[in-house]
Structure formats: C-alpha cells, structure tokens
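1. The following block contains a protein sequence and its predicted model.
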Amino acid sequence: MRIDKYLWSTRYYKTRNMATEACKKGHVRINGKTVKPSREVYKLDEIIVRKNQINYELSVLDVPSSRVSAKLVDIYRKDTTPKEVFQNQELMQLNKNQYRQKGEGRPTKKERRDIDDYLDESE
C-alpha cells in the first residue's frame, strides 16, 4: 500500500490529498528517509510524520485493505511517540497565552475597532 493511502486509512490525515501534500513537503519519513507519496509501506516499517509541530513516530504492524474505523486503527499501527513531546506542546500553548496579557502593548484589530466605536459614540 502507498504511504499516502496508509496515512489516510489509519486516520492521520483527513483526505488522501492532505497525506500526499505532506509527503511532497517532506513531512513523512520511512526508516529515516523522506519519501514520495507513491512509496510502498511494509510491515515493521518505522514512520515519522510531522504534523502540528509534533513528530509522530509509528511502527507498521499490518497494512489495511481500506480505510479503517478509529477503533481499529491500533491493529495496524503502534504509536511510539514519546509523551514528553505532547507535554512540551502543552507548555508551548500555555506560554503563547502568557505572551501578551490583554491591555498590554499595541491593541489588536478587535480592540482597535472597539476603541474607534467608543470614540465615535462619545462625539
């Protein structure tokens, strides 16, 4: 089975086109090498998929014949992504929220509109 079809059938991407684009951009590696969308997937291959700033590490257990339900995905792959990666992602999200408190620095577009509306009403 092709790698783009495998990633689509194991529900890493919503469409095959999205999986194909990820392969073309170099976000998918099999056994440490970037691959084209037409590369075949075999049992015991190690796949690394870069998605949402996270490197998902997968081991292929079996190749499905078609797209599988979310409950059956674990039959065909083993997710070996370290838990620290997800914890780092959560910390980055919290840090992003703390970067600028409301009312500090330049106003956002919405805040600017609110200020303009307030000034127009007072005149």
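-> The structure has been received and is ready for your questions.
2. okay, CA-based contacts and neighbour counts for the rest of this
-> Fine.
3. ok, which stretches of this structure are helices?
-> Along the chain, the segments classed as helices by DSSP state H run 3-9, 16-24, 73-76, 83-98, 109-122.
4. so what secondary structure elements neighbour the first one?
-> Packing contacts for helix 3-9, counted by 3 or more C-alpha pairs under 8 Å, 6 or more residues apart in numbering; DSSP states H and E, involve helix 16-24.
5. Put this next to the first one:
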Amino acid sequence: MEKLRLDKWLWAARFYKTRSLAVQEIGKGRVLVNDQTAKPSREVAAGDIVTVRKEDPPIQVRVCGVSSVRGPAPVARQLYEETADSISAREQAAEMRRLAPEPAQEIAAGRPTKRDRRLIDFLRGK
C-alpha cells in the first residue's frame, strides 16, 4: 500500500499551488485527516478522509490514489473523490448565496459627492 506525505499529496492533487502553502495551511489546522489534526509529514494512503477548509463549507474528500508528481488537473482529480455529504453541503451553501439579498441594493444614493459632503459639513456647523 503506497503512502505519501500529506503536504505532497495536497500539492499533487492541486488543492494548493505550492507545497509551502500546503504546509502553512496544515500548520494552521485547516486540514484534517480522518477528523484529526495532522502534521505536514503525516502519511496518507488510499481510503483516508481528508478535510480541507479553504472555503466556507469545508471540502471532504476520500483519497483514491497517491502521486508524488503534480500533473494536469484531470489526472489530479483522479487522486481523490469528494464525499456525498461534502457535495450536498457545498450545493446548499451555493443555493443560500444565490438566494441571499444583494447588500449593495440597500444603498440607494451611493456615496456622497463632494458637493453633498460640503452640504453635510455646512449643516453640522463645521
């Protein structure tokens, strides 16, 4: 059974652009292996569950294979399989974002212009 360092696997699976970024995120506790915090040197093998908190709903994937070489995206996508819970959570979060009101719609007039600021200052007595 092949095993590979976690930071190398995250880099090869294209979750992070560089290994040093992967190491930083692992050190911050944003990457879990089998629901436990891990070190960059922790070895992962096929069947392990890796949770990556890059976005609001964390991505939870099952390791399908290991590769120490960073290849093209379609090849890297074969190294893992996203769990059904993770897919449903991401779809639900996307739907909530879609249904959320646009914050800029509440601002009717926008920022005050220079003339408006002068009027405001005049009314305040400055």
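-> Looks like it arrived, so ask away. Keep in mind it's a predicted model, so treat the numbers as computed, not measured.
6. residues in contact with the residue nearest in space to the middle of the first structure?
-> Nearest to the mean C-alpha position of the first structure, counting by C-alpha atoms, centre = their mean, stands Lys51 at 2.7 Å. Under the criterion of C-alpha atoms under 8 Å, 6 or more residues apart in numbering, the neighbours of Lys51 of the first structure are His27.
7. That one -> the second structure?
-> Using TM-score structural alignment, the partner of Lys51 of the first structure in the second structure is Lys54.
8. do the same with Ala70 of the first structure
-> By TM-score structural alignment, Ala70 of the first structure lines up with Ala73.
9. now the residue nearest to that match when sequence neighbours are not counted: how far from Ala104 of the second structure?
-> Take Ala73 of the second structure and drop its neighbours on the chain: the residue closest to it by C-alpha to C-alpha, 6 or more residues apart in numbering is Arg14, 7.2 Å away. Arg14 of the second structure sits 34 Å away from Ala104 of the second structure, going by C-alpha to C-alpha, to the nearest Å.
10. Contact partners for Tyr56 of the first structure?
-> Tyr56 of the first structure touches Ile48, Val49, Arg50, Asp79, Thr80, Thr81, counting by C-alpha under 8 Å, 6+ apart.
11. Nearest to Arg16 of the first structure among those residues?
-> The nearest member of those to Arg16 of the first structure, counting by C-alpha to C-alpha, is Val49 at 14.4 Å.
12. burial of that closest one, as a residue count?
-> Look at Val49 of the first structure: counted by other C-alpha atoms under 10 Å, it has 21 neighbours.
13. Gly103 of the first structure too?
-> By other C-alpha under 10 Å, the residues close to Gly103 of the first structure number 9.
14. cool, Thr113 of the second structure as well?
-> By the criterion of other C-alpha under 10 Å, Thr113 of the second structure has 10 neighbours.
15. Could you do Thr80 of the first structure as well?
-> Close neighbours of Thr80 of the first structure, defined as other C-alpha under 10 Å, add up to 13.
16. check contacts around the equivalent of it over in the second structure.
-> Counting by TM-score structural alignment, Thr80 of the first structure lines up with Thr83 in the second structure. For Thr83 of the second structure, the contacting residues are Gln60, Val61, Arg62, by C-alpha under 8 Å, 6+ apart.
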